[in-house]
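In: sequence plus predicted model, see below.
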Amino acid sequence: MTTGLIVLQPDDAWQVAMLHAAAFPDPWSAAAFRDLLSESTSLGLGLEQHGALAGFILIQTVVGEADILSVATRPDLRRTGIASRLLHALLARLGERGVARITLDVAEDNPGARRLYESFGFSVDGRRPGYYTSGRDVPVAAILMSKSLSL
């Protein structure tokens, strides 16, 4: 599999939105991604395979902290290491932005993602009951996780 890491730009918003729609039942619009990717406080990284976006990670930073807003891998490429590679690349770049802590929330019914974050040293901080509702008959909790980074 040939993949290349790219820094996502506002012009990539339509590709990001298409991948997000394939990965989640409640997709964000291309306009929302364009706005986020235009912000100096945001950073989006993508992995391309044969010229197409195979996965992405998007964060927003505020005063020494980063929050992972979304991570998605093309459904047919899940469990091939794309999300792991994106997370590794992201963590390597956060020091440049003065980030000392990174946070995220993940659906309680997504054990694969939870294992991924735990393998990178994220720990559970709490739980938001009923946070995720889209595409589910019964809402599920968000698991809040974080990781301290050494600068």
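Out: Cool, the structure landed. Residues are numbered from 1 along each chain as shown.
In: going forward, measure contacts between C-alpha atoms and count neighbours the same way
Out: Fine.
In: OK, contacts around residue 121?
Out: residue 147 (Cα atoms under 8 Å, 6 or more residues apart in numbering).
In: and here is the other one:
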Amino acid sequence: MTGRERLSQTRLLEALRAAEPTDADAIAALQQASFDDQWSADSVARLLSGPANLSVVAEREGRLLGFLMGQCVVDTAEVLAVAVDAEVRRAGWGAALLTGFERVASVSGAERVILDVAADNGPALALYTARGYETVARRDRYYASGRADPVDALVMAKNLAI
């Protein structure tokens, strides 16, 4: 499979599984390669071990291709971070991770999903909008780490079909 090859949604979803604390090092490495605000493997392991954890990973042949760190509290699931390896971006992995997370969240009792996204992150905004997320709030100058000028965060939400 080449990095940009698009696979069917079914094949993508088949590569998903629940994230486990043993994934912490690989998730932290991908998170650090993807974001300025970096998480340690210890902090990732704590999130993955928590009672609210609903995180998922995309994996092929033992290689972590992407992750979605999330949690669910009562009836609301929250996406904390999503990243896809640069070599396989634009192949549908982000959408597959989001779909997998939504399914797990719904089964766990979530009625809606919320997330924050940088207002200047066009690819993420396109993905979330296409998946039915709507902007419900704005956090001024929320993303500042590693940026010359802070960027607003858009708070987006989607109601899950029950």
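Out: Done, it's in. What you see is a predicted model; the values in this text were computed from it and never measured.
In: return the residue of structure 2 aligned against residue 86 of structure 1.
Out: Counting by TM-score structural alignment, residue 86 of structure 1 lines up with residue 97 in structure 2.
In: ok, so what distance separates its match from residue 141 of structure 2?
Out: 27 Å (Cα to Cα, to the nearest Å).
In: next one: residue 55 of structure 2
Out: According to Cα to Cα, residue 55 of structure 2 stands 27 Å off from residue 141 of structure 2.
In: okay, these two: which has more neighbours?
Out: Ranked by neighbour count (other Cα atoms under 10 Å), residue 55 of structure 2 and residue 141 place residue 55 first, with 26 against 13.
In: quick one: map the more buried one onto structure 1.
Out: Match for residue 55 of structure 2 (TM-score structural alignment): residue 44.
In: what helix or strand is its match located in?
Out: Under the criterion of DSSP states H and E, residue 44 of structure 1 resides in strand 42-49.
In: ends of stretch 78-97 of structure 2, how far apart?
Out: Taking Cα to Cα, the first and last residues of stretch 78-97 of structure 2 lie 13 Å apart.
In: buried set for the strand holding residue 44 of structure 1?
Out: 42-48 (16 or more other Cα atoms under 10 Å).
In: now the helices for structure 2?
Out: Counting by DSSP state H, one finds helices in structure 2 at the ranges 9-14, 24-34, 41-49, 93-107, 122-130.
In: dump the residue contacts of the spatially most central residue of structure 1.
Out: Residue closest to the average C-alpha location in structure 1 (Cα atoms, centre = their mean): residue 71, at 2.5 Å. For residue 71 of structure 1, the contacting residues are 55-58, 83, by Cα under 8 Å, 6+ apart.
In: show me how far stretch 46-54 of structure 1 is from its chain's centre.
Out: 15 Å (Cα atoms, centre = their mean, to the nearest Å).
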